[in-house]
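**Q** Sequence first, predicted model second:
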Amino acid sequence: MRDIAIIGGGASGLVAAITAARQGARVTVFERQSRIGKKILVTGNGRCNMTNINMKREHFHTASQKDCFLPIQHKDVEMTLDFFKSLGIERLVENTKVYPASEQASSVLDVMRMEIERLDINVRVDTKVIKLRPEGTKWQVWTETQEKYTFDRVIVATGGLAAPQLGCDETGYGLLKKLGHHQVPNFPTIVHIVSPTKYCKMMKGMRFKSEVSILVEDKVCRIERGEVLFTEDGLSGPPIFLLSRIAAESFAKKQSCKIHMDFMPDHSKEDLVAMIYERIGQGNHKNIEELFVGWLNKRAIMAIIKQADVGSPLAPCENLEYEMVEALAQSMKQLIFEVHGTRGFKFAQATVGGITLDEVNLETMESLKVQGLYLTGEVLDVDGDCGGYNLQWAWSTGFVAGEAATL
């Protein structure tokens, strides 16, 4: 019977623990926080977006040339959902996102805790591991209080740097670098984008469905559609989260970065010019600002007029020249926001970077540097898009490592 240590009681660590214990191993989970699974409770805005039915390689990112999708192919979405169903979780599918039918993230953690108790897994909370050392075929694990334990295998599932208020820190990276592993630089993702553009404050609190493009050095890198939320310091919302990785990376590299927001993605610029002229014809007594009332949010109107640089919003709309109408249409199609990176890890849902995949066997999640050491979840240099992809990476790598460590 294998004695296995799991360092970290988050999503991947708990799945690895349950998987290994079901294979007959004696398992101990070390968690530095006062309870396990704290980060699971805030996923999906408290609903736990467990996975996504549209599970494709294109939704994952890494600096490595290795196929990071391999663990997910081995332990896929249906296998994950079957696992949770066996614990009592029924699925709720919204578009392609999958939630527990209870719509409570606490349900996902509760059923795992019940299974951990049933399997008699030893959980040590408020216990920080500060050192790992291989000795022959065994592993020595030291805690902050100088306690020493001996195991046959060690699984490091310490997570990334997102949400430090929930216990995420550099611990895992430090442990692994001392064992010869290398770390790809980290920055936050699935996070608010920061912009000094004055339109953000003007439209603070406003939500607007639009098509959003992100440009780095004037080259379009990605386009997303959805509801954008304007904040005092920038932009938020699902499409912004999907672009935030590029924003953070470009800022770290000191590259110019901009957001182009299309408020009318289903209309061409020519369509909008015609529509503006139609509205002028129907209400030539109105001023420029009044011309857009009933069509656009009032605070968006002011931003569009300012960028178009057509003069006072109180000027009569019948005085608009063709070039001015064209400029207004262009602003509606392409309101421009300068990007200054993102908010920090405190506000992020995931972490870019981590231990390079080049040093891990993705068939087993075992270290290629040290035998008997396994790495899972966000401690590795893989990050997924918003929508359940990061949790699927955690579940899949936890399943793979938990199973392989018992062999």
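**A** Received, thanks. All values derive from a computational prediction rather than experimental measurement.
**Q** C-alpha only now, for contacts and for neighbours.
**A** Will do.
**Q** Let me know how buried Val154 is, in neighbour terms.
**A** Residue neighbour count, defined by other Cα atoms under 10 Å, stands at 30 for Val154.
**Q** Look up how far Thr62 lies from Trp395.
**A** Summarising the geometry, the distance separating Trp395 from Thr62, computed by Cα to Cα, to the nearest Å, is 18 Å.
**Q** neighbour count winner among the two?
**A** Neighbour comparison, Trp395 and Thr62: the larger count goes to Trp395, with 29 against 19 (by other Cα under 10 Å).
**Q** Presented hereafter is structure B, for comparison with structure A:
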Amino acid sequence: MRDIAIIGGGASGLVAAITAARLGAKVTIFERQNRIGKKILVTGNGRCNITNIDMGAERFHTASKKDCYQPVVSKNVETTLAFFKTLGIERLIEKTKVYPASEQASSVVDVLRMEVERLGIEVLVDTKVTKLKPEGVKWNVLTEANDKYTFERIIVATGGLAAPQLGCDETGYSLLKALGHHQVPTLPTLVHIVSPTKYCKMMQGMRFKSEVSILVEGTKVRTERGEVLFTEDGLSGPPIFQLSRIAADSFAKKQACEIHMDFMPEATKEDLVATIYERIGNGAHKTIEELFIGWLNKRAVMAIIKQADVGSPVAPCENLDYEMVEALAEAMKKLVFEVKGTRGFKFAQATVGGITLDEVNLETMESLKAPGLYITGEVLDVDGDCGGYNLQWAWSTGLVAGESVLQN
């Protein structure tokens, strides 16, 4: 029976542990927190967005030229869902997102924990690993309490830096760099974008469905659609989360970055000009602000009027000339927000950067620097889009490593 140590009791570590134990390994999990699976509990707003049936390589990002999608191809969505079905999780599909039918992230943690117990996997909680030391064909695991354990194989599944309040820290990077691995600089992603633009505070608390584009040094990089939430210090919501990786990277590189928001993505600017003139014709007695009542949210209207620079919002709308009408239509199609990075790791769902993939065999997840050592999940330099992709990376790499540690 092969002795396997799993460093980290999160998503990828638990799946790796269960997979290895099912194949006959004797497995021990080292978890720094007082219980396993804490971060899983907050995924999908407490519902656990297990995966996404709209899976593709374009959903994953890395600084490496390696094909980071390889483990996801090896252990794909159906493999993952089949694994969870053996544990008792039935699927619920909303559009392309997959949740447990119970709609409770706690269900996912519960079934993983029950399987860990059933398989007799030892779990050492409140145990921080401080060093991994190879000794011949064995590995020594040293802890903060000065305890030493010996294993034949090690899987490092310590996670990234997102949500430090749930136990995420630099531990995994430190352990692996001490063994010769290199780290790509880390940044928060799937997080709120910070903007000093005054429109954010004006529309604080408002939600608005729109098309959002992010531009770096004047070049459009990515566009998303969905509901945007305006906050005192910036922008949030699913489309903003998808763009946050670019915002964080551009801010780190000191590049000029903007968000352009289109409140009317289905209409052309010419369509909007025509509609404004029609509304003026039907209500020439109204002010500029009143002209938009019943069409747009009032606080959005104030931001549009300010950007269009057409004068006082209480001025008669019949005084608008063509250039003013065109400016209003342009602002509706492109309200501009300056970007000053993102909120920090405390608010992020995932981590950009990590241990470079160039030093990992993606067919097995084994280290190319230290034979007998395997690396999974978010500690690696891979981050996925919002919508279950980061969990799929964790499940896939955990499944691959859990099988590979039993191979000679």
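**A** Noted; the coordinates are in hand. Since the structure is predicted, the reported quantities are computational estimates derived from the model, not experimental observations.
**Q** Got a TM-score for the two of them?
**A** Structural agreement between the two chains, given as a TM-score (TM-score structural alignment, normalised by the length of structure 1), stands at 1.00; 407 aligned residues with a Cα RMSD of 0.3 Å.
**Q** The stretch 251-400 of structure 1: helices as residue ranges?
**A** According to DSSP state H, counting those that start in this stretch, the stretch 251-400 of structure 1 carries its helices in the segments 269-282, 288-292, 298-308, 322-333, 389-404.
**Q** Give the aligned range of the first one in structure 2.
**A** Correspondence between helix 269-282 of structure 1 and structure 2 is established over residues 269-282, with TM-score structural alignment as the criterion.
**Q** And for the matching stretch, what's in contact with it?
**A** If you take Cα atoms under 8 Å, 6 or more residues apart in numbering as the criterion, stretch 269-282 of structure 2 is touched by 286, 291, 317-318, 325-326, 329-330, 333.
**Q** switch to 6 Å and redo it
**A** Identification of contacts with stretch 269-282 of structure 2 by Cα atoms under 6 Å, 6 or more residues apart in numbering yields Ala329.
**Q** what residues are up against the residue nearest to Phe251 of structure 1 when sequence neighbours are not counted?
**A** For Phe251 of structure 1, ignoring the flanking residues on the chain, the nearest one in space by Cα to Cα, 6 or more residues apart in numbering is Gly341 at 4.9 Å. For Gly341 of structure 1, the residues meeting the contact criterion (Cα under 6 Å, 6+ apart) are 194, 247-248, 251.
**Q** Could you find the counterpart of Gly341 of structure 1 in structure 2?
**A** Aligning on TM-score structural alignment places Gly341 of structure 1 opposite Gly341 in structure 2.
**Q** Cys168 of structure 2 versus Leu373 of structure 2, what's the distance?
**A** Between Leu373 of structure 2 and Cys168 of structure 2 the computed distance is 21 Å (Cα to Cα).
**Q** Oops, could you answer that again for Ser213 of structure 2 instead?
**A** Taking Cα to Cα as the measure, Ser213 of structure 2 and Cys168 of structure 2 are separated by 31 Å.
**Q** do the same with Ala105 of structure 2
**A** Taking Cα to Cα, one finds Ala105 of structure 2 at 19 Å from Cys168 of structure 2.
**Q** try Val382 of structure 2
**A** In terms of Cα to Cα, Val382 of structure 2 sits 16 Å off from Cys168 of structure 2.
**Q** and the next element down the chain from the longest strand that structure 1 contains?
**A** Counting by DSSP state E, the longest strand found in structure 1 is strand 219-231. Taking DSSP states H and E as the definition, the helix or strand that follows strand 219-231 of structure 1 towards the C-terminus is strand 234-236.
**Q** Superposed on structure 2, what's the mean shift for that next one?
**A** Mean deviation of strand 234-236 of structure 1 relative to structure 2 after superposition (mean Cα distance after the TM-score superposition for structure 1): 0.2 Å.
**Q** Would you mind getting the average deviation of the longest strand of structure 1 from structure 2?
**A** Here the mean offset of strand 219-231 of structure 1 against structure 2 after fitting is 0.2 Å, by mean Cα distance after the TM-score superposition for structure 1.
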